[in-house]
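**Student:** coordinates only, no sequence provided:
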C-alpha cells in the first residue's frame, strides 16, 4: 500500500474500534463527513467493503475484521513508541558513545561525568580509549575527543578542556645517578620510559618547542607502556624519565617525589575538543552530555 494511504488505514482502525463514525470523528478531531469519505476512499482502493453501516452501529466486515486484527496492534506499537519518544524529550535517556585518548578520558571526561551522571540516571555514557584518529561515523560513535588541530573541518568542535602542557620528569634517585638534560638532544644519554600507541603500534615521539622551533625526539629506554599510570609509577621508582601531561604529575612535583626538567621546552598548547558530525536533531541525552562537557570560560 502506498505510504499516503496509511492515514486512511489509521482512520479505519479508530472507526472499527469505536463502532461509530461520530465517536471516531471526535477522537480524531475531524468532521464526520470527512472521516466517512476517508474510509470510503480506502475501501475503493482495496476494492472491498470494510465496514457495515447501519443507523445504529458501524461494524467491520469479515475483511475488515482481518485488517483490524493485523493493523490495529501495529498502530498501538507506533503510538506507544511515540509516547516513549515524547517522554525521552522530557526525561533524557539512552547511551552516548565517545572515543577518546586516555589522558582526555581521565583528565577531562571523568571529572565532568562525575558531576553529570548522578543528575541524569537514565543516561549512559560509554567511553572507548583509543589513541588513533577514529572515524566516529564508520565506528558508530556519537562523538570523539581530540586536540583542536586534529579535528576535520566538516565536524562540529566544542572545547571541553583547558590548555595542555607536557612535562619531562624523573625521581630524585634517578638524577643522583644521571646528569640533568639541558636540551632534548641530551635525552639520548638517558633511560626514557616510552609509550606505545596501540592503534598504530608505534612508539610515541616526545614533542618539544622553544622560540618557535619544534623538535620531535625519538628517545630510547628499557621500558615501554601503553598507559599513563604505569609510566608515572616507573618514573617514581627511579626507572627512567617519563614524558607526561603536566596535570598528571603536579602532585608529585609539589611533594618532590618527581623532578621536572626541560620545562622551557614544553609550552602549553590547545586543549581537547569534543567533535561530532552535524546533526539537525541530536538526542536529548547527547545534547545534555555536550553541554556538561563544554568548557566554561
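**Tutor:** Yep, that arrived. Quick caveat: nothing in here was measured; it's all calculated off a predicted structure.
**Student:** can we go C-alpha only for contacts and neighbour counts from here?
**Tutor:** Noted.
**Student:** what ranges does this protein have for its helices?
**Tutor:** 6-18, 21-28, 32-46, 62-90, 102-104, 110-116, 172-177, 228-236, 246-255, 284-293 (DSSP state H).
**Student:** how far off helix 32-46 does the second one point, in degrees?
**Tutor:** So the one you mean is helix 21-28. 100 degrees (axes from the mean of the first three to the mean of the last three C-alpha atoms, to 10 degrees).
**Student:** for helix 21-28, which residues meet the burial criterion?
**Tutor:** Within helix 21-28, the residues scored as buried using 16 or more other C-alpha atoms under 10 Å are 21-22, 24-25.
**Student:** between the helices of the chain, which one is nearest to residue 166?
**Tutor:** In terms of C-alpha to C-alpha, the element of the helices of the chain nearest to residue 166 is helix 246-255, at 5.0 Å.
**Student:** got the contact list for the closest one?
**Tutor:** 107, 164-167, 232, 258-260 (C-alpha atoms under 8 Å, 6 or more residues apart in numbering).
**Student:** between those residues, which has the most around it?
**Tutor:** residue 258 (26 neighbours; other C-alpha atoms under 10 Å).
**Student:** residue contacts, that residue?
**Tutor:** By C-alpha under 8 Å, 6+ apart, the neighbours of residue 258 are 169-172, 235-236, 249, 252.
**Student:** go again using 10 Å as the cut-off
**Tutor:** By C-alpha atoms under 10 Å, 6 or more residues apart in numbering, residue 258 lies in contact with 168-175, 232, 235-238, 241, 249-252.
**Student:** same deal with residue 65?
**Tutor:** 13, 16, 50-51, 59, 71-72.
**Student:** name the nearest of those residues relative to residue 137.
**Tutor:** Taking the contacts of residue 65 together and measuring to residue 137 by C-alpha to C-alpha, the closest member is residue 71, at 35.8 Å.
**Student:** gap between that closest one and residue 233?
**Tutor:** 65 Å (C-alpha to C-alpha, to the nearest Å).
**Student:** and these two? which has more neighbours close in?
**Tutor:** residue 71 (15 against 12).
**Student:** show me the contacts for the more buried one.
**Tutor:** Counting by C-alpha under 10 Å, 6+ apart, residue 71 has contacts 9-10, 12-13, 65.
**Student:** report the two of these separated the most.
**Tutor:** 10 and 65 (14.1 Å).
**Student:** then this one, side by side with the first:
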C-alpha cells in the first residue's frame, strides 16, 4: 500500500472515531477543508465511499466501518511497536494522554506530575478535563481516572487516593433560617444542588447509606451544574446543600465557611484509581507517569 494511503487512513480513523470533522481538525491541528480533501482523495483511490456526511453528523459507511474495525487496530499495533523500539533509547520519550475531571487534574494529578516532568523533557502530556465515563481505548487515551468500583475488570488499576469520605454541606448563612436535615425525607424540603451527569444526561442521585443499607436520594433544587467547582461555589454562597467528597470541602469545614450535616448517612467512596488497558504496551514514559501519580501513602 502506498505510504500516502497509510497517512490518509490515519486521518480517516480520527474523523471516524470523533464522528466530526470539526473535532478531528482540532485534534490533528489541520483545517476542515484539508481533511475533506484527504478523505476525498482516499475514497477515490479505494473506489468506495468511507464516510456518510450530513450537515449535522459524520458516520462511517459499511466500507468505512470495516476499515475502522479491521485496519485501525493493526495500525495501532504498528504504532505501539514503533513506540516500544523508541523506548529502547537513552531517554524516556513519547506522548501520554490522560482524561480525568477538573478537580482530579488540579488537585491530584498535576501537583504530582509537576514535580517530576521537568526531569524528562522528551515526555509530552495531553491532559483532558471530562466528566464522561470514557472508553479510553476507543478514544485513544493512555490513562483514565475513576472511582475504584467503576474500573472495568480488564483494566490495570493503580490507586491514586485512599478511600474518600463524603459530606453533605451547606453554609451557616443557608442554615440561619432553615432546620438542619436529619433524613432523606428532610432533604426533600431543602434546596439541593444537583450535578448533571455528562454520560447519561440525568441528574446524579446522592448515594447515601443508613445502617449498612444503600439509599439513593433523588434530590431537587434550584441549581444544577455539570462540575464540582461550581457546586462548591454555590454551597459557599448559601444557595443550597451539596453532596461532595471531603477533600473538596475539608478546608471550608475547618474555617467555618461550611457546615456538615447527616454525617451518619454519608458513606466512604472507594479511592480514585488511574487505569489503563492491560494489553497495552507499557512504555517507559507511561510507567514514569503512573509511578508519579500513584498513591504513596
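**Tutor:** Arrived safely. Given the structure is predicted, the values throughout are model-derived calculations rather than measurements.
**Student:** distance to residue 99 of structure 1 for the buried residues of helix 21-28 of structure 1 - can I get that in a markdown table?
**Tutor:** Shown next, in a markdown table, are the buried residues of helix 21-28 of structure 1 (distance: C-alpha to C-alpha, whole Å):
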| residue | distance to residue 99 of structure 1 |
| --- | --- |
| 21 | 55 |
| 22 | 56 |
| 24 | 51 |
| 25 | 51 |
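**Student:** what residues are up against residue 209 of structure 2?
**Tutor:** So residue 209 of structure 2 contacts 215-217, 263-268 (C-alpha under 10 Å, 6+ apart).
**Student:** repeat that with 7 Å
**Tutor:** 215, 265-267 (C-alpha atoms under 7 Å, 6 or more residues apart in numbering).
**Student:** please indicate which of those are buried?
**Tutor:** Neighbour-count burial (16+ other C-alpha under 10 Å) is assigned, among those, to 265-267.
**Student:** make JSON lines out of the contacts of residue 65 of structure 1 and add distance to residue 195 of structure 1.
**Tutor:** Formatted as JSON lines, these follow (distance: C-alpha to C-alpha, whole Å):
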{"residue": "13", "distance to residue 195 of structure 1": "65"}
{"residue": "16", "distance to residue 195 of structure 1": "70"}
{"residue": "50", "distance to residue 195 of structure 1": "72"}
{"residue": "51", "distance to residue 195 of structure 1": "75"}
{"residue": "59", "distance to residue 195 of structure 1": "75"}
{"residue": "71", "distance to residue 195 of structure 1": "60"}
{"residue": "72", "distance to residue 195 of structure 1": "61"}
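**Student:** mind picking the two most distant members of those residues?
**Tutor:** Maximum distance among the contacts of residue 65 of structure 1 (C-alpha to C-alpha): 16.1 Å, for 59 and 71.
**Student:** next, the buried residues of stretch 25-43 of structure 2.
**Tutor:** 25, 32, 35, 38-39, 42.
**Student:** adding secondary structure, write those residues out as JSON lines.
**Tutor:** Shown next, in JSON lines, are those (DSSP: H, G, I helix; E, B strand; the rest coil):
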{"residue": "25", "secondary structure": "helix"}
{"residue": "32", "secondary structure": "helix"}
{"residue": "35", "secondary structure": "helix"}
{"residue": "38", "secondary structure": "helix"}
{"residue": "39", "secondary structure": "helix"}
{"residue": "42", "secondary structure": "helix"}
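**Student:** from the residues you listed, which single one is nearest residue 282 of structure 2?
**Tutor:** Looking across the buried residues of stretch 25-43 of structure 2 and measuring by C-alpha to C-alpha, the closest to residue 282 of structure 2 is residue 25, at 28.2 Å.
**Student:** okay, the closest one and residue 75 of structure 2: tell me how far apart.
**Tutor:** 20 Å.
**Student:** ok, residue 103 of structure 2 next?
**Tutor:** As judged by C-alpha to C-alpha, residue 103 of structure 2 and residue 75 of structure 2 stand 34 Å apart.
**Student:** likewise for residue 174 of structure 2?
**Tutor:** With C-alpha to C-alpha as the criterion, residue 174 of structure 2 and residue 75 of structure 2 are 57 Å apart.
**Student:** the more surrounded of these two?
**Tutor:** residue 174 (21 against 15).
**Student:** neighbours around the residue nearest to that one when sequence neighbours are not counted, how many?
**Tutor:** Distances taken as C-alpha to C-alpha, 6 or more residues apart in numbering place residue 238 nearest to residue 174 of structure 2, at 4.7 Å, with adjacent residues excluded. By other C-alpha under 10 Å, 17 other residues sit near residue 238 of structure 2.
**Student:** what sits against residue 238 of structure 2?
**Tutor:** Contacts of residue 238 of structure 2 by C-alpha under 7 Å, 6+ apart are 170-171, 173-174.
**Student:** what residues in structure 2 pair up with stretch 58-65 of structure 1?
**Tutor:** On structure 2, no counterpart of stretch 58-65 of structure 1 exists by TM-score structural alignment.
**Student:** check which residues of that stretch are buried.
**Tutor:** Those would be 58-61, 64-65, for stretch 58-65 of structure 1 by 16+ other C-alpha under 10 Å.
**Student:** please apply the same query to stretch 204-220 of structure 2.
**Tutor:** Of the residues in stretch 204-220 of structure 2, 204-209, 217, 219-220 count as buried by neighbour count, 16+ other C-alpha under 10 Å.
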